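Enquirer: predicted model and sequence below, questions to follow.
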Amino acid sequence: MKRGNKVYRKQIGTLLLAATMTAAAMLTGCQGTTKADTTAAEQTGTSAAQAESSGEDKLVVYFSSGMAGGAAWGQAEKGFNDACAELGWEGHYLAPQTPGNTQDMVNNTETALTNGADIILIVLTQEDAAEDVMNRAVEQGVTLIGIATDNDIPAAYIGTDPVNLGYSVAEALIQAMGDKPIKVLTMQSNLTMEQQNDQVAAFEEKLKELRPDAIVADKTECMSNAATAQDKISASYLADPDINCMVSFDSYAGLGGAAFVQENGLQDSFCVVGIDDAPEILRCVQDGSMVCTVAQHWYNVGYDGAYLAKAVRDGGQYERGNDSGTTTLFIDDIDGWVKERGIDMGE
């Protein structure tokens, strides 16, 4: 997706109501959420038990994702599984052996198509690589929903608007740094991921607008590994001690940054802006090793993505582009967020 080419609308709740589905699905995207009392299954009268008793064949639905488990994708999987259970669908969540590996993700989509998928939710990190399998899926009558980024082939898509996310991260950094000089390191999952490159470009654009004096020292990747993130931040800091902050476009980048801060006692001099709201990330905000985190609503992506597919398949009303949104959390926000979202912080 090229920045500025698509219009995102935060109207997934509206589309679900228009398709006689729940607007109570808007739950947060990382560890531990609770659904509203009235589920979409109750509103539509559809459930696994009803589907079985009526003798209807279950729809076969696949989520070809970017990763197994983790702070973000683990909650996307949970949302997807919850929606499939409510709808009486046969749901399958497929993840690449290596997080974000394009060929693995294309192969998983091929598997879904071979296994008779009625619906495929597909993550597009490198859109051209999946174009052939997506076209064949459409030809076979499969309903395609793009996850986390847009492409012209899927009927609709849902995920965090990369431009809005980049802007939110820049604004969070500026709020965290106050009037201090900014020399920042950006870290993403993989430097070849188009969506994350769009996020970083939007971050740089907003940062330049709001703090023209700020310097982006380097852009790097962590391959969704906290230890790798910590090592790369340490190396960058040793090479240039003027670097005084880092921003994350991968959950594990933030966790690696927090570990770097803790190990070196830099809570008062090195600012980490994390991403997502897994319990381990929120604990880092609480203990000061991370100043704040920009929470993406990953549960919504899986849950609302399934209901978006239903709206498309049933010929209901829906928006083509759906921004699942973000929320920036500082230490004073954590307790209220955890309570509101039903997040289990663990020990």
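Expert: Thanks, I have it. Residues are numbered from 1 along each chain as shown.

Enquirer: please make it C-alpha for all contacts and neighbour counts, starting now.
Expert: OK.

Enquirer: and for residue 17, the neighbour number?
Expert: Using other CA atoms under 10 Å, residue 17 has 16 other residues around it.

Enquirer: what packs against the helix or strand hosting it?
Expert: For residue 17, the element it lies in under DSSP states H and E is helix 12-18. Judged by 3 or more CA pairs under 8 Å, 6 or more residues apart in numbering; DSSP states H and E, helix 12-18 is in contact with helix 298-313.

Enquirer: what do you get if the cut-off is 10 Å, keeping everything else the same?
Expert: Counting by 3 or more CA pairs under 10 Å, 6 or more residues apart in numbering; DSSP states H and E, the packing neighbours recorded for helix 12-18 are helix 40-44, helix 298-313, strand 321-323.

Enquirer: okay, pairing it with this:
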Amino acid sequence: MKRAFAVGVATVLLVFGFLITFSVGYFQSQSLNLLEGKNVFRKNGYRPEYHFAVIGQADDTFWKSVREGCLAAASEFQVAVEFNVPRFTNLEEQMRYLDIAIASKVDGIVTHVLDEEKFTPLIDKAVDAGIPVITVEAEAKKSKRNAYVGTNTFNLGREAGKLVLEAMGERANIAIILSDYIDGAVNVPQNLRIAGTKDALENMPGMTIRTFSSSAGFFSAEEVTRRILIDYPEVDAIICTSAKDTISSAQIIVDLNKVGQITLIGYDDAPEILRYIEKGVIYGTVVANPYEIGYESIRSLIEIKKNRMTSTYVDTGAKVVTYDNIGDYTDTLTKNADEEQSEP
């Protein structure tokens, strides 16, 4: 009996220790950017003038690029930036980060908006408290937000549609895989992207479009792609709307030996996506300049703090990468990375 009790106590202590270790590591990673910023300021001999909070989405290649842009602007403008991103897409966690930023009375907030209806009261609360708010990548037009920085999602869809036309001509059976982050919620950016794709194809009666949803899990798009290719054999083109879905769909196309039979249009410029383009698995990808989104969002907050105004809408544009221009595109990425590393 005593032995069983001792084993039970030891098990509880082990689990408790694991949870503490996990939690400490997690929250340390969440505050890493602020600590990095303070170290930079200490080396350069000055104190940050402002402290901004950035609330992103899931920790993927897109948001890592946004983070890099934010930190570059933070270094240039001598401000501290705390970057908070849930490990997985999580509405409640993002809203909690936003509420904490407001309670902490930061000097400005940059936030992604998963659900406009739920985020609007918090955004309004921040602005009413004198904290400027910049929304990025997804809009909250009905809120009191000071500005939006990001790519016009309608144009993202239109560029994807143009790639289908370029690859397929005037006839194609298209499946669009949408990242369904919130069950039952109206995803305005996704709807605008679909509208943009349809706009690019509106004069092509030979085009048909079906939409499918993937959940937040990494492998869900693989399951969706597999189902599309098996249950809808007429589909010959797939458009993805996130980096993770693009990579997952490409892998299934390879696994099912469908390379050359399915035209895949991706999103983002993750290294895996660029490699799939070079191998001919992905026809092309639409890139939304996440680094620029991060940089311009911090710059907009600086303008508000210094001048009490900024542009209410900053369109960071979109780029299209295909096999034909991938060499030039990767050369530009390498050149930009080298220039950033050489800066003092």
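Expert: Yes, it's here. Quantities reported herein were computed from a predicted structural model and do not represent experimental measurements.

Enquirer: before we move on, the earlier item: and the helix holding residue 17 of the first structure, which stretch of the second structure?
Expert: Using TM-score structural alignment, helix 12-18 of the first structure lines up with nothing in the second structure.

Enquirer: thinking again about what came up before, pipe the helices and strands packed on helix 12-18 of the first structure into CSV and attach distance to residue 235 of the first structure per row.
Expert: Formatted as CSV, these follow (distance: least, CA to CA, whole Å):
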stretch, distance to residue 235 of the first structure
helix 40-44, 49
helix 298-313, 31
strand 321-323, 36
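
Enquirer: quick one: the helices in the stretch 201-347 of the first structure?
Expert: In the stretch 201-347 of the first structure, the segments counted as helices under DSSP state H, counting those that start in this stretch are 226-239, 251-264, 279-287, 298-313, 331-341.

Enquirer: corresponding residues in the second structure for the second one?
Expert: I take that to be helix 251-264 of the first structure. The aligned range for helix 251-264 of the first structure is 243-256, by TM-score structural alignment.

Enquirer: okay, now residue 34 of the second structure: neighbour count?
Expert: 20.

Enquirer: may I ask which helix or strand encompasses it?
Expert: Using DSSP H and E, residue 34 of the second structure falls in helix 32-44.

Enquirer: what sits up against that helix?
Expert: 26, 28-29, 45-48, 51-53, 67-68, 70-71, 74-75, 78-84 (CA atoms under 10 Å, 6 or more residues apart in numbering).

Enquirer: go again using 7 Å as the cut-off
Expert: Defining contact as CA atoms under 7 Å, 6 or more residues apart in numbering, one finds that helix 32-44 of the second structure is touched by 47-48, 80-83.

Enquirer: about what we covered before: out of the helices of the stretch 201-347 of the first structure, which gets nearest to residue 205 of the first structure?
Expert: Among the helices of the stretch 201-347 of the first structure, helix 251-264 comes nearest to residue 205 of the first structure, with 21.0 Å by CA to CA.

Enquirer: burial of residue 342 of the first structure, as a residue count?
Expert: 16.

Enquirer: to clarify, my last question referred to residue 260 of the first structure.
Expert: 25.

Enquirer: I'd assumed residue 230 was in contact with it.
Expert: Yes: at 5.5 Å, residue 260 of the first structure counts as touching residue 230 under the criterion of CA atoms under 7 Å.

Enquirer: need the three-state assignment for residue 105 of the second structure.
Expert: Going by DSSP: H, G, I helix; E, B strand; the rest coil, the secondary structure assigned to residue 105 of the second structure is coil.

Enquirer: please say which position in the first structure it maps to.
Expert: Under the alignment (TM-score structural alignment), residue 105 of the second structure pairs with residue 116 in the first structure.

Enquirer: and its match, how far from residue 149 of the first structure?
Expert: Counting by CA to CA, to the nearest Å, the gap between residue 116 of the first structure and residue 149 of the first structure amounts to 24 Å.

Enquirer: more neighbours, those two?
Expert: Using other CA under 10 Å as the criterion, residue 116 of the first structure and residue 149 rank with residue 149 on top: 26 against 15.

Enquirer: enumerate every residue touching that one.
Expert: Residues near residue 149 of the first structure by CA under 7 Å, 6+ apart: 1, 124, 157, 159, 195.

Enquirer: in the second structure, which of the residues you listed remain in contact?
Expert: Among the contacts of residue 149 of the first structure, the contacts conserved in the second structure (both residues aligned by TM-score structural alignment, their matches' CA atoms under 7 Å) are 124, 195.

Enquirer: would you reformat the contacts of helix 32-44 of the second structure as a markdown table and include neighbour count and distance to residue 168 of the second structure?
Expert: Converted to a markdown table, the contacts of helix 32-44 of the second structure look like this (neighbours: other CA atoms under 10 Å; distance: CA to CA, whole Å):
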| residue | neighbour count | distance to residue 168 of the second structure |
| --- | --- | --- |
| 47 | 14 | 56 |
| 48 | 17 | 53 |
| 80 | 27 | 48 |
| 81 | 31 | 45 |
| 82 | 25 | 45 |
| 83 | 23 | 41 |
